[in-house]
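> pasting the sequence and the predicted coordinates here, then a few questions.
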Amino acid sequence: MTKETLAALALVYVGFHFLNLFMTFGPMGSKVIHISMGIGVLTLDLLRRHSGRSMKIVAAFAWVSVLAASAYFLSDQIGVLTRYGFASPPDMLAGAVLVFWMFFLTGLYFGVPFAVIGIVFFVYAYLGSYLPAPLTAPALDLLRVTSKLTVGALGDVVELSVTIIFLLLVFGTFLQASGAGAFIWRVAGNLARRIGGGTGALTVVSSGLVASFSGVGAANVGITGPIAIPLMKRDGYTSEQAAAIEAIASTGGQITPPILGMVAFLMADFIGVPYARVVLAAIIPAALFYMGLLLFVVLIYRRNGGQGQIQGEAHAGPAHGWIKVSISFLFPIAVIVALIIAGMSVQLAVFWSIVAIAVLALIFRLERDPKVWLHAVLEAAINGAALGMASGVLDVVMASLDITQLGMIVGFIVSQIGGASVLANFLLVLVAAYVMGMGMPGVAVYTVLAVTLAPVLISLGAEPLMAHFLIMYMTILSNFTPPVAPTLMLTARIAGANYMRAGLEAMKAGAGSILLPFFLFSYPALLLHDASLGAVLEAVIVTSVSIFLLTVSLLGWLGRPISMFERVLLALPPIIAWSAGFAGIRSTYWAAVAVCLAAFIWSVFAGYRTRQKPIAARAMEMERI
């Protein structure tokens, strides 16, 4: 009975979000319904998996308390908003009920650390005035603090969740359920054969394509990981290499157009730019991200003795006509892009793309089993409800940051440590962003860093778009770099790999992506922001060549093992070029760039000549080494 009730509620929950696009439920009604119905979905999901007596008591208590709190908010929406900041006791009690369940369910679905971070900010709003300098927060009336932390939990991040994020989840699950995912494996296989790198290249391309519309690293691993990782292991990659490649490829989707992760929507809302502008800014960084990963994959595959061909059969999905599958995948994405460019709101563009998926599914009959579609609805409802809870926690964090002015405090601390040095402050911001992002969802980290550290980058001369894009980018790196890397943990489990050794491989494979923030800060033209064609070409060429040389130097392989002396010679020019460019020493910069280009041409030529050697000769050379 629980399964049937959950399925019915999931259908109603998804239907409400469609209806919300065309009807109004009051100034805060849609957010209240989104959270309260989401709590119902998640408690039923928990009850389905754990049907013990204690879980039944918890679920019953949740339903009764949330129903009462929601009914109160819905009955007096204008009054609650009018009293915000000076809320009445019933306002705060109803808000506290929703906040409690949001924290509780966030801890269960996103991990205890996420909820603990929210609790820390919650407590800091009350006790910050008692802490020593420089962490001292302004002393405020306790009732005012409570008002903002409870009613404020239904804030802008929850608004974003109910209007955009939920619909994006529906889009992703429906696109996968329609059978259009077969397109990904076909395209990935064809590209991988041209690039070389075997099933490693197949994984990078397929995971990148899937991640570009899922926007969530862990979710993407669940789609492609169980297929791609065993294929890589059979193809000569070690378990650790397979886990690292899948984790990085899945993570990159959060900055890959046309559909970025939730952080991108937060960023657009935070700095007040159209979402299409964020998509435009992400094009070149995403291409450089995957270029660096593909380079590693090709080199490591050939070092292991592979010839660039895909070994084993890639999963290509159901055997449908290629034209039907292609249209079913490309057309809905084209609808989103075209409608956003035409000026339609993101949520309506996503809605019409979902309609396009449904229409094409009826026409082409790619997936006929109703259970598949029902599972897609259920998956979207559960994931959307969980993100709704996390959004409420983030709104509490935002309220705490507003109350305590913590952003100004952290910015002051960083500037005091870094002094007047632009480079020192920049490095401090990167380190702080990385450390704070360990084990945390990107949306949580970005919400905090956008207030605390982005202003520091802006004070160093970065445009707001650049500062926030760097912060957004840094939030994804900890997904695959140790010591705490959630996406890598998942891929390591699938691959049966040692987690720490997989982390070391991820550091090598992701060398290009780890270096990219330095080039983004030095070359704003990479974000296509007020830049000439010449500036864009210079930025792309210098960054690409630098990533190539540094990756080859780190890996120590260029058709043959290269000596430490050669590795140093390859690594020095890009380091000198970046340092001189950062310092504004143009003569040294251009000289180093020239050396970089010469080293790149030599590397390609040397690698090509080595590739022409007979396979047996190369095998004997490897044995001697």
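Looks like it came in fine.
> alpha carbons only for contacts and neighbour counts from here, please
Will do.
> contact partners for Ile333?
258, 353 (CA atoms under 8 Å, 6 or more residues apart in numbering).
> er, Arg48 actually
Counting by CA under 8 Å, 6+ apart, Arg48 touches 2-3.
> quick one: which helix or strand includes it?
Using DSSP states H and E, Arg48 maps to helix 29-49.
> what about that helix, distance to the chain center?
On the basis of CA atoms, centre = their mean, to the nearest Å, helix 29-49 sits 24 Å off its chain's mean C-alpha point.
> and that helix, what's buried?
Neighbour-count burial for helix 29-49 flags 29-48 (criterion: 16 or more other CA atoms under 10 Å).
> which residue is the nearest non-sequential neighbour of Val325?
Nearest residue to Val325, sequence neighbours excluded (CA to CA, 6 or more residues apart in numbering): Ala180, at 5.2 Å.
> that neighbour against Phe331, yeah?
No. Under the criterion of CA atoms under 8 Å, Ala180 is not in contact with Phe331, lying 10.5 Å apart.
> so who does Leu378 touch?
6-7, 10-11.
> let me see the contact set for the most centrally placed residue in the chain.
By CA atoms, centre = their mean, the chain has its centre lying nearest to Gln254, at 3.3 Å. Gln254 is in contact with 211-212, 215-217, 260-264, 476, counting by CA under 8 Å, 6+ apart.
> here comes the other one, which I'd like you to weigh against the first:
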Amino acid sequence: MDDLKKKTTAAPAEMSAEEVMQKFDKESNKREPDGFWGYVISAICILFACFQLYTGIFGVLDAHLQRTIHLCFGMALIYLLYPARASWSRKSMHPVDLVFAVLSVFATMYIFFQYDELVLRAGMNTETDIMVGILGIVLVFEAARRTVGWPMITVALIFLAYAFAGPYMPGIMAHRGVGFDELVSHLYFTTEGIFGVPMGVSSTFIYLFILFGAYLEATGLGKFFIDTANALAGWAVGGPAKVAVLSSGLMGTVSGSSVANVAGTGSFTIPMMKKLGYRPAFAGAVEAAASTGGQLMPPVMGAAAFLMAEFVGVPYIDVVKAAVIPAVLYYTGIWIGVHFEAKKYGLKGTPREELPKFGELLREKGHLAIPLIIIVYLLVTGYTPMRAALYAIALTIICACLRKSTRITPKDFVNGLINGSKGVLGVLIACATAGIIIGVVTKTGVGLKLATALLDLAGGQLLPAMFFTMITSLILGMGVPTTANYVITSTIAAPALVQMNVPVLAAHMFAFYFGIVADVTPPVALAAYAGSGIAGANPMKTGVNAAKLAIAAFIVPYIFVLAPELLMINATAVTVLLSMITAILGMWGLSLAMIGFCQHPLNILQRIVFFLGGLCLIVPGTMTDIAGVAVLVLAFLWQKRNKGGALTATGEDD
């Protein structure tokens, strides 16, 4: 009986970073063949990188041709790297995967070699064209299944079904229907389907930024970020948790996946937090919330920034500027949360003598951060993202050579090309699948219909419309990669807010935020589950804690829709500064309410008062700011009368 009790109450087993990536991030579950097939895959990756660098330097091809070759390389690599079945060997090539790779080359290169005739036929596709189009669409779906999983495929299949079921749909959702051949032609032989805007962005900006990230990683920048965060914050109250927040935020500037960020930095920070005394569920939650915020952190934002610029029709730098203040507020909320969690349980930092010295780090490896600074400067001064990324790649290699310890060898240079090509595959196929969704939307007008339905449900009121858009984005974002996440939510959810005269950029950012927050929102919270795996904690408790830490992400989007100056839309320096100061004070109040501790533990009424005061300060307006300050001052004085000190972290529950 005692043995049974021990088994049922035992904590979940801890997982390595590699095990976490394989379980929660399908993009990382690649085949690593030896011998001949290893060389073949490496050669294809190098050719892929050379094609992208050549067109980046000397000019891209015609849009359809550029995207076709990009998809050809991508799908061939996906079928060679990702086995059809999880049980198949990761060290040898299965004949079925080889057949799929050859078919994918045929289906895409058909467009390349028949391009002039396809243009002359101007949509009058032959029976052969249709057969190739069907093959290409099926291959895109299968490649997406292997790489990004079922959630995105399910959404795309629902849209395909809607295209055919239009005449049988009720009310506002009805449409005349789309013929089979007509839909295949639209999705595969135009630039409004698979080869649409998302694929265009993937074949230009996104690839080069991912290659840039691969070279940054090769120089040891990730380790430099973690060491720097340790030097700056490791000694403070709750030091390792603050290291997790800071390092994950820094890694977010180049990372494209919240799960990858959790595995990369969490393998260092989560054990440190547990050693200090943080509850396992909270340790995993800190890393999950901080890593998810990396997708909201400029300048890359999980590659969604490039798509947002194209969809909204604004310069890329405007998207980056708009994302700055919300990202700062997000990380401020997490930082305050981990600080007061540490004070709540009396958790100290790591002794300074055990930490790296910031000055020494800066002298030894500070040059590695120069390309990040330069790329931001280039973007601000008007360079195109492609040109800025090319200069940044060259500068990364040059800067790495400034010191022997960080120097990139010829082998490292070649591996950078290979890793860049492998790293883009998940984004590439997500963009292709997202193109199917967009193709159905443009053919049927379902985007406008869904927006109208949301507005009807909200009774034409902005706040209910925002709430329903939030729920829609959270559901659509579950288990979907960042880039595809944005495409789906911006296509389906954002138009409802645009119809209510919300600025287009604010509407798209709103939908994007809630799509990303799905990574820490139970029941499908992939980043939180990845963090729980490393921490050996209960996944659901980790998800709940992560959602509490990420409270800013649930509130700030409402605020920047009501007050677009937070996105630097039609704002002056004074309004931006005042909005930011009051919002940070508001985050302080909200975080105290979530953690339940200030100088002493807070009772339920005090937590409610802190929450209301913080909310008033985040909501724009002079009267709400005055009320928020008054409420927080009263709440602070009230809690000072409490008796009691730090608690003891003996369990997983608050």
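Here it is on my side, so go on. The structure presented is a predicted model; accordingly, all values stated were derived computationally and were not measured.
> quick one: TM-score?
Overlay of the two chains. TM-score (TM-score structural alignment, normalised by the length of structure 1): 0.90; 609 aligned residues with a CA RMSD of 3.1 Å.
> identify the residue of structure 2 aligned to the residue nearest to the centre of structure 1.
Using TM-score structural alignment, the partner of Gln254 of structure 1 in structure 2 is Gln295.
> quick check: its match vs Ala392 of structure 2, distance?
From Gln295 of structure 2 across to Ala392 of structure 2, the span is 20 Å (CA to CA, to the nearest Å).
> again, but for Leu605 of structure 2
Taking CA to CA as the measure, Leu605 of structure 2 falls 52 Å from Ala392 of structure 2.
> and those two? which has more neighbours close in?
Neighbours were counted for Leu605 of structure 2 and for Ala392 using other CA atoms under 10 Å; Ala392 has more, 26 against 11.
> spit out the contact partners of that one.
Per CA under 8 Å, 6+ apart, neighbours of Ala392 of structure 2: 212, 371-372, 374-375.
> cool, and Ser490 of structure 2?
508, 511-512.
> distance to Leu135 of structure 2 and secondary structure added to these, as CSV?
Shown next, in CSV, are the contacts of Ser490 of structure 2 (distance: CA to CA, whole Å; DSSP: H, G, I helix; E, B strand; the rest coil):
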residue, distance to Leu135 of structure 2, secondary structure
His508, 33, helix
Ala511, 33, helix
Phe512, 32, helix
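> of those residues, which stay in contact in structure 1?
Retained in structure 1 by both residues aligned by TM-score structural alignment, their matches' CA atoms under 8 Å are the following of the contacts of Ser490 of structure 2: 508, 511.
> if we can go back for a sec, and the residue nearest to Val325 of structure 1, what pairs with it in structure 2?
In structure 2, Ala180 of structure 1 lands on Leu221 (TM-score structural alignment).
> that match reaches Ala369, doesn't it?
Yes. Counting by CA under 8 Å, Leu221 of structure 2 touches Ala369, with 7.3 Å between them.
> neighbour count winner among the two?
Leu221 (22 against 17).
> what about that one, distance to Phe212 of structure 2?
In terms of CA to CA, Leu221 of structure 2 sits 12 Å off from Phe212 of structure 2.
> one step back: restricted to strands, list the contacts of Gln254 of structure 1.
If you go by DSSP state E, the contacts of Gln254 of structure 1 have nothing in strands.
> how big is the offset of the helix or strand that contains Gly222 of structure 2 relative to structure 1?
Assigned by DSSP H and E, Gly222 of structure 2 belongs to helix 221-233. If you overlay the two and look at helix 221-233 of structure 2, the average distance to its match in structure 1 is 2.4 Å (mean CA distance after the TM-score superposition for structure 1).
> which parts of the stretch 51-200 of structure 2 are helices?
63-81, 95-113, 115-121, 127-147, 150-165, 180-188, 197-201 (DSSP state H, counting those that start in this stretch).
> would you turn the ones you listed into JSON lines with distance to Val441 of structure 2?
What follows is the helices of the stretch 51-200 of structure 2, written out as JSON lines (distance: least, CA to CA, whole Å):
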{"stretch": "helix 63-81", "distance to Val441 of structure 2": "20"}
{"stretch": "helix 95-113", "distance to Val441 of structure 2": "23"}
{"stretch": "helix 115-121", "distance to Val441 of structure 2": "23"}
{"stretch": "helix 127-147", "distance to Val441 of structure 2": "16"}
{"stretch": "helix 150-165", "distance to Val441 of structure 2": "8"}
{"stretch": "helix 180-188", "distance to Val441 of structure 2": "11"}
{"stretch": "helix 197-201", "distance to Val441 of structure 2": "13"}
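> any idea which of those helices is most buried?
helix 197-201 (a mean of 26; mean count of other CA atoms under 10 Å).
> that helix aligns to what range in structure 1?
With TM-score structural alignment as the criterion, helix 197-201 of structure 2 aligns to 156-160.
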